[in-house]
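J.: Quick one, what's the 3D model for this:
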Amino acid sequence: MTNTVHKQIDQPFRPRARVLQLLGDELIGSARLAVFELVKNAYDADATNVNVRLDLVSSQKPSITIVDDGEGMTLDILQSVWLVPGDEHRQKQRESLTRSPMHGRLPLGEKGLGRFAVHKLGNRIKLVTRAQHSDECVVEIDWNKLIAKPFLDEAPVRITVRPPKVFTDNKTGTMIKVSQLRTNWTRGETRRLQNQITSICSPFEEPASFQAVLELPGLESWIEDLPDVREILNRAIWKFSFRLNNGEFEWTYEFRKIPGLKLDGRTIKKSADKLKLPPKTGDDSSEKDVVALKENLSGIGRLSGEFYVYDRDREVLRLLADVQLLTGYLDEVGGIRVYRDGIRVYNYGEPGDDWLGLDLRRVNIPTRRISRNIILGAVHLSLEESTGLIEKTNREGFVENDVCHELRRIVLGCLAALEEERQIDKGRIRRLTGKPEDPTSSKIEKPIEDLRRELDNQGISKRFAPYVEKIESDYRNMQETLLSAGMSGLNLAVVFHEVERGVRALHQVISKGTDLKAAARQAKDLMRLLDGFSVLLRKDSKQNHSARKLIETARRFNILRIRHHKVSLSCPILEGNAQGFNSRFAFSLVLGALGNLIDNSLYWLRVQWPDVQDSQSPTKRKLHIGLTSDLSEGPAIIVADNGTGFQDDPEYLTRPFFTRKPSGMGLGLYYANLAMELNGGQLLFPHPGEVNLPDQYDGAVVALVFK
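T.: Have a look, this model is predicted:
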């Protein structure tokens, strides 16, 4: 039997003429974005000035005209580039790092699709362009006639070559006039267009070589009362500027004096600092890269930025002038934008685009976190260096790859550095205005949900389900008890902090799938911790316990993490037969306090000594847990390390919600202090010499002092 072929045909694709209109409609989300794209094209054409003229009343036929003074196009460029969808002209320039002759720019466009933005604006297009030493070229397109043709190759576009009429003398550039507009340009839409045009260039780092202006003949009043961006920036209470290069973090924090408040401003400058990164998973206990290293900037390159932050508390707003103008502007354009080579990457920072999750992030810690409606910010990238960040074809930010995720993490780390200092001044403001520092209202659902999912993944949900249900039930009961006792604020937040910490630790043990007995033991200890919280309401459940046993239990709970992070642990009391001291205390609560101190040390050791690739090298991270009788206040358990140490006074360290960890709630040391006070002891921060520590422990030193 033979294979019979009747006919073979090589048939090329024949796009319908309407495909060009579809490109404009589907790739460009709005008429304002279409104008934005055409202005970007002018930047790529090496223009210095772009004029956007919106004629709505001066003629019977409303129109939009965009004129630039760039290099213009020759007949050959028109034919081989502008009229060729998807042409690689700009992409090749960028890949070869070929910069423009006048301003030395790399092209922003690379897909050859931005020009179809013009079809989003209207049905009739007239393009006039002139390159140096060339005649003018004119292209006119009637979109309705063009798409009436069945196929694209049956819809030719006529190009007229003529002596210069628009770009006379030695002028060059491009003019695009669009009529039969497809958008109803209302006052509100026009004001949003003005805000968008002013945001094309960074107001913080505006390139002197490029400027875009909107003209609205006959309707100037629509936009003349819009606030000047720089005037709004000058009214910010906080300013934070930063640079990150090769892992070195340089920043300046400025708190400006508020009119009517007897509170001095302050400025802090840091160079060669480490940028602490928020965890990828929501739990920093297992993260290796807690600070930004050179590797974290791969595909991103150097970056810098500015954050201007405002205060919308009623007590502060009443001290300010033109409050409605300020808050209205922040509601409309608040957020953090991204700029490459000084030109905006759309649509980061647009209303509805919370690309950093700022508003959600603020829910759990409203007194400390910054939301979109109190910040005007910009992040600046180098187009040449940020090769791993690829703009989406639909102009809605970068492709969601690993580099984009790392950029988001880095920017959040920079924001957290600002929040660290801001919380100090925010507290000073609140104390002066008499506003209490509201406690957080966190929820336990998320960590419990994560734990259940991990149990399912490991196939052990049946065995551990009773533990999880008991933990959740006990937490609910404790919540109701605290609420009924009128203690719904800070103490409830502390309960959540400790329960979440325990659930996360249990989740980590189970996810490793190595020791189910250890996991069961940890679940039971978490239930005992909840039982121990009754001390917050009843102060009669203390018993006599050994400090040695407390340290031994804490070491057992944390030894896997200590080894995972390559920390050298010293526990002298456990290396001999000495028993140490006994004291009366609630074991679970003080164990939680000691666990918090270990958590803090493990984090700050990673900040001070970032992870290196060579796992064979001896560890530089050192942790000491021991006993001392050298303090006059009483016998104590000492936790010391060679991490970064404390940079704040003790009064701040034990204040609720005060933290310098990007993902921290600021309750760890507060809880430790509260637990010790409830047991008749105290939390102290002695000098290493006071407790006779070896010289190698030159970081944080904390003492749990018993009576």
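
J.: Going by C-alpha atoms from here, please, whenever you check contacts or count neighbours.
T.: Will do.

J.: H89: neighbouring residues, count only.
T.: 17 (other Cα atoms under 10 Å).

J.: From Y43, how far out is it?
T.: Plainly put, H89 is 15 Å away from Y43 if you go by Cα to Cα, to the nearest Å.

J.: Over to L78?
T.: From L78 to Y43 the distance is 17 Å (Cα to Cα).

J.: Counting neighbours, go ahead and name the busier of the two.
T.: Taking neighbours as other Cα under 10 Å, L78 and Y43 compare with Y43 leading, 28 against 17.

J.: I'd guess the more buried one is in a strand, am I close?
T.: No. Per DSSP: H, G, I helix; E, B strand; the rest coil, Y43 lies outside any strand segment and is helix.

J.: mind listing the strands for the stretch 601-707 of the chain?
T.: Using DSSP state E, counting those that start in this stretch, the strands of the stretch 601-707 of the chain run over 621-628, 636-641, 682-684, 701-705.

J.: From the contact counts, what lies against the second one?
T.: Here strand 636-641 touches helix 587-608, strand 621-628, strand 701-705, going by 3 or more Cα pairs under 8 Å, 6 or more residues apart in numbering; DSSP states H and E.

J.: and the angle for the second one with helix 587-608?
T.: Interaxial angle of strand 621-628 relative to helix 587-608 (axes from the mean of the first three to the mean of the last three Cα atoms, to 10 degrees): 150 degrees.

J.: residues in contact with strand 621-628?
T.: 551, 566-573, 580, 601, 605-606, 609, 635-643, 691, 696-697 (Cα atoms under 8 Å, 6 or more residues apart in numbering).

J.: Second chain to compare with the first, below:
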Amino acid sequence: MAAKPTIKPEQVPFRFHPRVFASLGADLVTSDLVAVIELVKNCYDAFATRVDVRFKTGADGKLSLEIEDDGMGMTDDTIRDVWCVVATPFREQHTTSSRDKKQRRVSGAKGLGRLSAARLGEAMQVVTKTKGGKCWQVDVSWGGLASSDSMDTCYAFLAEGDETTLRKGAGTLVRINGLYGEWTDEMVSDLEEGLSRLKPPFDKLGDFKIYITPPGENERATEIEPSKLINNPTYLIKGHYAADGSLKYEYLYKGLDGKRRSVNTATPQSWRTVKDDVSRNPQRYQPKGDKPLCGPFNFEIRAWDLDKDSVELAAGQFKMQKSQIRTEIRTFKGLSVYRDQILVLPKSETARDWLGLDLRRVSKVGTRISTSQIVGYVGISGDANPDIEDTSDRERFVQNDAAKEFQVLLYHVIEALEMERDRDREPAPPSPLDIFSGISASDVVTEARRAKEQGADADEIIALVEGFDRKLEGTRKAVEQHFTYYSRLATLGTLAAMLVHEIGNKRLYIQSFVEAVHAYLAKPEKGTFDVKKTLKYAEEALSHLQRLAQVFYPLAARTYKRGRRTASIAATVEMCRTAQEKPLAERGIDWKAELKGPDEVKVDPAELHAVLQNLVDNAVYWLGRKESGEKKLVIETRKSAIAGRVQVLVHDSGVGVADEDRERIFDPGYTRRPNGAGMGLTVAGEIVSQHDGKLRLAPQGRFGGATFDFTLPLK
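T.: Model prediction:
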């Protein structure tokens, strides 16, 4: 057999074609708007306090763009060793710039921002001077670079410059000649919007101001700044996540009608509480660590109602045209992230909804806030949040665990804002339904008047009223049937959420057993200790899931009818305790059952479970929001004063129910819990009502928190 020839590996170097300048410049950023913003960001990194963006028309009638700053300028060594080095690590190695004993964290790190100019025009000229240094001029022809044969013939041309070109005698002027695009009034307006978002509107621009001079002979420089409307939101939430994950915020409502309300979380929500809230939406990333991976950050989010009436009120108050209201908010709309006070996201219109608020709103229009309704600021820093990185196209975050967690925590803040906003908004009047048309007495009144005019006697008029009574009774039954149907759907929805949670928890035990078996099969010498240990938990998990199936299967059957089954209160209470075993332990909640009343009730087990599970889940949730003091949860039964019934009470020592919420907690859709549907107490109350009882919130809780009680029929 012939021997295979051996070929010695050859080192083949990577080479760049000069077209790389066009690719990195024209294709790296997504629009001319983003390209200009990147160049203005470079001014910030140069410690400028003022930047002028100017459009100029030359003697040849061609438009050019100038970006001039009063920053630190560059030396010839900096031009050679940093500016002319593509993807230089300089900013990555020098993360701050210093000037006059002040420091500023730089926003650039990739060393590519200046190549954005290649997208804008044919050639670039840079005039730059440091304080007390020489003035230098750099000329670059992008077309000339791209047409070169190799990188060895690619040059920028450096020469001494004219310092009188610079208005302040120092700084940097970037002039882009031969603009590719036609800068229409609309494009310049979009650029103004983009530049206005380069610094957050929430703080005075302070030591970084931006001016723009549009195309035209008589145009003057105007400063970019936010409007009075932006500084006077209807709804405001601001606060911060600390390094340990605790959340503290304050909320302020300033209605256009003069109403005011404020909320201040004097005691921060703990990281455990925040994680618990987030975990209630299993479709989102679930934080797992003892503290946030993303690091601490602060936020301020302003929101407005944009319905017709609200826009009219705002137009009157701020003396603006109605069309201007939405335009002003659109200028700043969305949630903007600033790293060391310079904009990171979003850089373009298409990225405004980078958090996905609009898609999320589709499922709950009205309650949920859209991107067009908010102007939000989120402040991060390069030092405290090193793992939150934007991609090279500057349109999104690198999707690592830190960025995913960061986004989830922002969702949590948005949901807190929505909950508070719901309390302050006037509820919209319900739409009339056809089913209620039979309640109107107008027809019978008209008929009675006509009969009277025709000389009808009392018996004939009574007959008309009796006919209406029969119609009204039919309507009542139809309403009852419809409400029962939708109540059952709501019950199933509530139970479905609980079942998903339970199945997920028990699956972990079964998965642990499977993993232990795999580990044993791979290395039998390790023994069966872990297999036996996890087998016990897996068996218990399967038994629990089997009990759940037995309880809830009849509720989903087509032949389901109330009253066919009975339930044990004690057994149901134990199922609720088992379901809450983990959160009870994590929160240090003392659970106790004081079951002194009759046990067997004439209620379907699934319905009794739904009532108790909702009440227990609420109690556990609000006890978890109590950061100190004893945490008690007691379920009590006693003989009812009403014959043939038992009284059930659920007590907790939590934060209680605020006075302004007491009348609304049973309303469908009303919730004070992030990710809550606001149907738990509604469903529980309706089930109790179907059994001739009433779910009630006691005026005063037994342990200072909340006490709910109701009665059920005995077997």
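
J.: Give me the TM-score for this pair.
T.: Once superposed, chain against chain, the TM-score is 0.79 (TM-score structural alignment, normalised by the length of structure 1); 629 aligned residues with a Cα RMSD of 4.0 Å.

J.: about what we covered before: out of the strands of the stretch 601-707 of structure 1, which comes closest to S541 of structure 1?
T.: strand 682-684 (18.2 Å; Cα to Cα).

J.: Contacts for that closest one next, please.
T.: A672, N673, M676, E677, V702, A703, L704, V705, F706.

J.: again with stretch 368-380 of structure 1
T.: Counting by Cα under 8 Å, 6+ apart, 202, 204, 233, 303-312, 327, 330-331, 333-342, 354, 358-359, 361-362, 411, 419, 423, 657 sit against stretch 368-380 of structure 1.

J.: mind checking the end-to-end distance for it?
T.: 25 Å.

J.: cool, and stretch 653-665 of structure 1?
T.: 12 Å.

J.: which residues of the stretch 251-400 of structure 2 fall in strands?
T.: Under DSSP E, counting those that start in this stretch, the stretch 251-400 of structure 2 gives strands at 260-264, 297-303, 334-339, 342-345, 374-380.

J.: Do you have the helices of the stretch 51-200 of structure 2 handy? List them.
T.: 76-78, 90-93, 117-120, 142-146, 185-196 (DSSP state H, counting those that start in this stretch).

J.: next one: the stretch 551-700 of structure 1
T.: Using DSSP H, counting those that start in this stretch, the helices of the stretch 551-700 of structure 1 run over 587-608, 650-653, 668-678.

J.: Can I get these in TSV including distance to D142 of structure 1 and mean neighbour count?
T.: Output for the helices of the stretch 551-700 of structure 1, formatted as TSV (distance: least, Cα to Cα, whole Å; neighbours: other Cα atoms under 10 Å):
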stretch	distance to D142 of structure 1	mean neighbour count
helix 587-608	62	22
helix 650-653	69	14
helix 668-678	68	22
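
J.: what's next to stretch 89-101 of structure 2, contact-wise?
T.: So stretch 89-101 of structure 2 is contacted by 45-47, 72, 82, 103-106, 108-111 (Cα under 8 Å, 6+ apart).

J.: Could you pull out the buried residues of that stretch?
T.: F90, R91, T95, T96, S97 (16 or more other Cα atoms under 10 Å).

J.: Find the helix or strand that the residue nearest the centre of structure 2 is a member of.
T.: For structure 2, the residue nearest the mean C-alpha position is Y411 (2.4 Å; Cα atoms, centre = their mean). Assigned by DSSP states H and E, Y411 of structure 2 falls within helix 401-424.

J.: now that helix and strand 297-303, what's the angle there?
T.: 40 degrees.

J.: from the middle of its chain, how far away would helix 401-424 of structure 2 be?
T.: Centroid separation between helix 401-424 of structure 2 and its chain, computed with Cα atoms, centre = their mean, to the nearest Å, is 4 Å.

J.: average gap between that helix and structure 1?
T.: Here the mean offset of helix 401-424 of structure 2 against structure 1 after fitting is 1.6 Å, by mean Cα distance after the TM-score superposition for structure 1.

J.: contacts for that helix?
T.: 235-237, 251, 253, 277-278, 284-287, 292-294, 355, 367-369, 387-389, 397, 671-675.

J.: how about 7 Å then?
T.: Around helix 401-424 of structure 2, the neighbours that count as contacts under Cα atoms under 7 Å, 6 or more residues apart in numbering are 235, 237, 278, 285, 287, 293-294, 355, 367-369, 387-388, 397, 672, 674.

J.: Same question for stretch 290-303 of structure 2.
T.: 233-245, 271, 373-380, 384-385, 387-388, 402-403, 405-406.

J.: please redo it, this time with the cut-off set to 8 Å
T.: 202, 233-245, 271, 335, 373-381, 384-388, 401-403, 405-406.

J.: List only those of those flagged as buried.
T.: So, by 16+ other Cα under 10 Å, the buried ones in those are 233-243, 245, 271, 335, 373-381, 385, 387-388, 401-403, 405-406.
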